[in-house]
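J.: Give the three-dimensional model of this entry:
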Amino acid sequence: MRLDGKVALVTGSSQGIGQVIAIRLAEAGAKVVINYRSHPEGAAETVAKIRAMGGECHGAEGYCDDDHAFSIGADLSILADIHRLVGESIDHYGQLDILVNNAGIEKHAPFWEVTEKAFDAVINVNLKGVFFTTQAVVKHLMATERSGKIINISSVHEDLPFPNFAPYCASKGGLKMLTRDLAVELAPYGITVNNVAPGAIETPINSELLNNQAKLNALLKNIPLGRLGHPQDVAGLVEFLASDDANYITGSTFFVDGGLTWNYQEQ
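T.: This is a model prediction of the structure:
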């Protein structure tokens, strides 16, 4: 599943799942644009890890330069930032082939206490941001008459209710339908669109859960495989969907959840 000669943009790749995805795509031969909003130090770390792999030549072309990755700060809730992110990515590498829409946020609150500010923050990043980042990349692919891969990092909560996270569930449910719609609309142009839907993944964002043994044990009872997922569990699937091995796959959601979705009971 080599990605030699490909360029990938991974949003929200300064930490967590996004960081591991970016490194995994680079390991497969792609050059990668690292995007961050508020963690430039994390983005720099991701870039450094990828460039450290440049000690050996990669792929059939045997490129050995240290320009396998660079970072761009952008807030995906702002349309001008999205256009700048995509434009600078293309200016730097001359092309984009793979877009991984990983950036996302969530806000915890009972439905009746959700503020307009909190609602807008979640929808603007998780749905609006994905919509217009994808649009910008698709325009580039169409203008250059090239195929491409759009991979959205969704969530089990595109299907599974999650009380006290109504805006998040709405954003992921919207992403599920957007993926299906774009898969049909963009197929004639050789552009595939798929969702990867993680369940409970061991990342810094879940530090509170990891430090609460009672809550962790309750969650693990809902996961048939009996463990939390690791970022690499998600990254491996993204690598596959970005490769030519997945050229006939579009409009689908792939759950990476240890069986959680079909075994979940709200505590």
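J.: contacts, neighbours, all on C-alpha from now
T.: Fine.
J.: So for the helix or strand hosting residue 207, what gets flagged as buried?
T.: When elements are assigned from DSSP states H and E, residue 207 belongs to helix 207-210. Residues of helix 207-210 classed as buried under the neighbour-count rule (16 or more other Cα atoms under 10 Å) are residue 210.
J.: helices or strands up against it?
T.: Using 3 or more Cα pairs under 8 Å, 6 or more residues apart in numbering; DSSP states H and E as the contact test, the elements touching helix 207-210 are helix 213-220.
J.: Contact partners for residue 79?
T.: Under the criterion of Cα atoms under 8 Å, 6 or more residues apart in numbering, the neighbours of residue 79 are 129, 132.
J.: Let's see that with 10 Å instead.
T.: With contacts defined as Cα atoms under 10 Å, 6 or more residues apart in numbering, the neighbours of residue 79 are 85, 124, 128-129, 132-133.
J.: likewise residue 220?
T.: Contact partners of residue 220, counting by Cα under 10 Å, 6+ apart, are 200, 214, 226-228, 258, 260.
J.: Helices of this protein, start to end?
T.: 16-27, 40-51, 79-93, 116-123, 130-143, 166-186, 207-210, 213-220, 231-242 (DSSP state H).
J.: could you check the distance from residue 197 over to residue 175?
T.: Per Cα to Cα, to the nearest Å, residue 197 is found 11 Å from residue 175.
J.: what is in contact with these two at once?
T.: Between them, residue 197 and residue 175 share the neighbouring residues 152-155, 158, with contact defined by Cα under 10 Å, 6+ apart.
J.: One more, so I can put them side by side:
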Amino acid sequence: MRRFDGLTALVTGGGSGIGAAVVRRLADEGARVAVVDRDSEQARAVSTELGGLGLALTADVREEAAVARAVADAVGHFGGVDVAVNAAGYGAAAEVVDMTLEQWRGVMDVDLSGVFLSTKHQARQMLRQGRGGVIVNIASTNAEQPAEGLAAYCAAKAGVVMFTQVAALELAAHGIRVVGVGPGLTETPATAALLQTSGALAAYLDNIAAGRPAQVAEIAGLVAYLASPEAAYISGETVYIDGGLRARSYPTLRQRRGEAYAGSAFLRGQA
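T.: I've put the predicted structure just below:
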């Protein structure tokens, strides 16, 4: 048997990047998968690859009603939810003195509140079913590793790690495991522009012991393991997969932006 034969999974942010790779991996191992994304076309494209194992759902994780509806639609179509993976994420780069409240809230609403709302309604469904389940929240190495210009993102991902621990404590008695995955630099559509910035890739690779970014399939493999019975004794933990990035230092803002970096807009009198 494949590890997820007969089970239903729901993946937020499943239309691209890490989320799409997770969808494909879980389906390859037998799961029926509800692909949830705010981009309906991307959700449909990934779901179509799965044939009868896929269901495309459109939802913005910032909106509780939309999240609750997505869970309900997955249950209506497949009969339940056994595994949930919260991969929807968003990043905005700005130094603290330049960052607007709108930018801060934008990241927090997706990366932290979105994980909270998704976990809340996924866990409610698992409690109704009474047969346990697994929720995997995608964090980041930036939960532990500070990065200039990424105050909101780092704070949100650190929040995901602690939220995962608390949810795991609350749900353990009901047979529901909650775990986190913390990827390092990974090749996705979201990081494509960064990796094309002059000097940025070299700066990262100098600090990654493995000497390369992660591939989305590698992140999906870890998610699949943690969601499987093989990881039955793992709960509340965030497992990092970063090629050794946390063992070294994180590239500076100047290194990441290259020649385009002119310093804080506030200090230059432009904010």
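J.: Fetch the TM-score of the aligned pair.
T.: Aligned and superposed, the two chains score 0.91 in TM-score terms (TM-score structural alignment, normalised by the length of structure 1); 251 aligned residues with a Cα RMSD of 1.2 Å.
J.: Of the shared contacts of residue 197 and residue 175 of structure 1, which is the most crowded?
T.: Within those, neighbour counts (other Cα atoms under 10 Å) peak at residue 154, which reaches 29 neighbours.
J.: what residue of structure 2 matches up with it?
T.: In structure 2, the residue paired with residue 154 of structure 1 is residue 139, using TM-score structural alignment.
J.: OK, contacts around the spatially closest residue to its match that is not a sequence neighbour?
T.: Once its chain neighbours are removed from consideration, residue 139 of structure 2 has its nearest residue in residue 182; the separation is 4.6 Å (Cα to Cα, 6 or more residues apart in numbering). The contact partners of residue 182 of structure 2, taken as Cα under 10 Å, 6+ apart, are 137-144, 157, 160-161, 219, 238-242.
J.: switch to 7 Å and redo it
T.: Residue 182 of structure 2 makes contact with 138-141, 238-241, according to Cα atoms under 7 Å, 6 or more residues apart in numbering.
J.: And it, how far from residue 157 of structure 2?
T.: With Cα to Cα as the criterion, residue 182 of structure 2 and residue 157 of structure 2 are 9 Å apart.
J.: do residue 119 of structure 2 as well
T.: According to Cα to Cα, residue 119 of structure 2 stands 15 Å off from residue 157 of structure 2.
J.: Looking at those two, which one has more neighbours?
T.: residue 157 (26 against 23).
J.: how deep is residue 117 of structure 1 tucked in, by neighbour count?
T.: If you count neighbours by other Cα under 10 Å, residue 117 of structure 1 ends up with 8.
J.: If you could redo that for residue 190 of structure 2, that was the one I meant.
T.: Around residue 190 of structure 2 there are 15 other residues, counting by other Cα under 10 Å.
J.: What is the equivalent residue in structure 1 for it?
T.: Using TM-score structural alignment, the partner of residue 190 of structure 2 in structure 1 is residue 205.
J.: Excluding chain neighbours, what is closest to that match?
T.: Nearest residue to residue 205 of structure 1, sequence neighbours excluded (Cα to Cα, 6+ apart): residue 16, at 7.8 Å.
J.: Average separation of the helix holding residue 207 of structure 1 from the aligned part of structure 2, please.
T.: Plainly put, helix 207-210 of structure 1 ends up 2.0 Å away from its match in structure 2 on average once the two are laid over each other (mean Cα distance after the TM-score superposition for structure 1).
J.: Please state the offset of that helix from the chain centre?
T.: Taking Cα atoms, centre = their mean, to the nearest Å, one finds helix 207-210 of structure 1 lying 21 Å from the centre of the chain it belongs to.
J.: Not counting that helix itself, show me its contacts.
T.: Applying Cα under 7 Å, 6+ apart, the external contacts of helix 207-210 of structure 1 come out as 215-216.
J.: Recalculate using a threshold of 6 Å.
T.: Helix 207-210 of structure 1 is contacted from outside by residue 216, using Cα atoms under 6 Å, 6 or more residues apart in numbering.
J.: Tell me, how many residues neighbour the residue mapped onto residue 107 of structure 2 from structure 1?
T.: When structure 1 is aligned by TM-score structural alignment, the residue opposite residue 107 of structure 2 is residue 122. By other Cα under 10 Å, the residues close to residue 122 of structure 1 number 23.
J.: re earlier: the match of residue 154 of structure 1 reaches residue 157, doesn't it?
T.: Yes. With contacts defined as Cα atoms under 6 Å, residue 139 of structure 2 counts as touching residue 157 at a distance of 5.2 Å.
J.: Excluding sequence neighbours, find me the nearest residue to residue 15 of structure 1.
T.: For residue 15 of structure 1, ignoring the flanking residues on the chain, the nearest one in space by Cα to Cα, 6+ apart is residue 42 at 5.9 Å.
J.: how much space between the equivalent of that neighbour over in structure 2 and residue 76 of structure 2?
T.: Alignment note (TM-score structural alignment): residue 42 of structure 1 maps to residue 42 of structure 2. When distance is defined by Cα to Cα, residue 42 of structure 2 is 22 Å away from residue 76 of structure 2.
J.: higher neighbour count, these two?
T.: residue 42 (20 against 10).
J.: Would you agree the more buried one is in contact with residue 17?
T.: No. The pair residue 42 of structure 2 and residue 17 does not pass the contact test of Cα under 6 Å, sitting 10.6 Å apart.
J.: Tell me, how many residues neighbour the residue nearest to residue 205 of structure 1?
T.: The tally of other residues near residue 16 of structure 1 (other Cα under 10 Å) stands at 17.
J.: repeat for residue 115 of structure 1
T.: By the other Cα under 10 Å criterion, the neighbourhood of residue 115 of structure 1 contains 11 residues.
J.: now residue 23 of structure 2
T.: By other Cα under 10 Å, the residues close to residue 23 of structure 2 number 31.
J.: Can you tell me how far it is from residue 50 of structure 2?
T.: Summarising the geometry, the distance separating residue 23 of structure 2 from residue 50 of structure 2, computed by Cα to Cα, is 9 Å.
J.: Could you do residue 245 of structure 2 as well?
T.: Summarising the geometry, the distance separating residue 245 of structure 2 from residue 50 of structure 2, computed by Cα to Cα, is 34 Å.
J.: So for the two, which sits in the more crowded spot?
T.: Under the neighbour definition other Cα under 10 Å, residue 245 of structure 2 and residue 50 were set side by side, and residue 245 has more, 24 against 17.
J.: And the more buried one? What does it align with in structure 1?
T.: In the superposition onto structure 1, residue 245 of structure 2 corresponds to residue 260 when matched by TM-score structural alignment.
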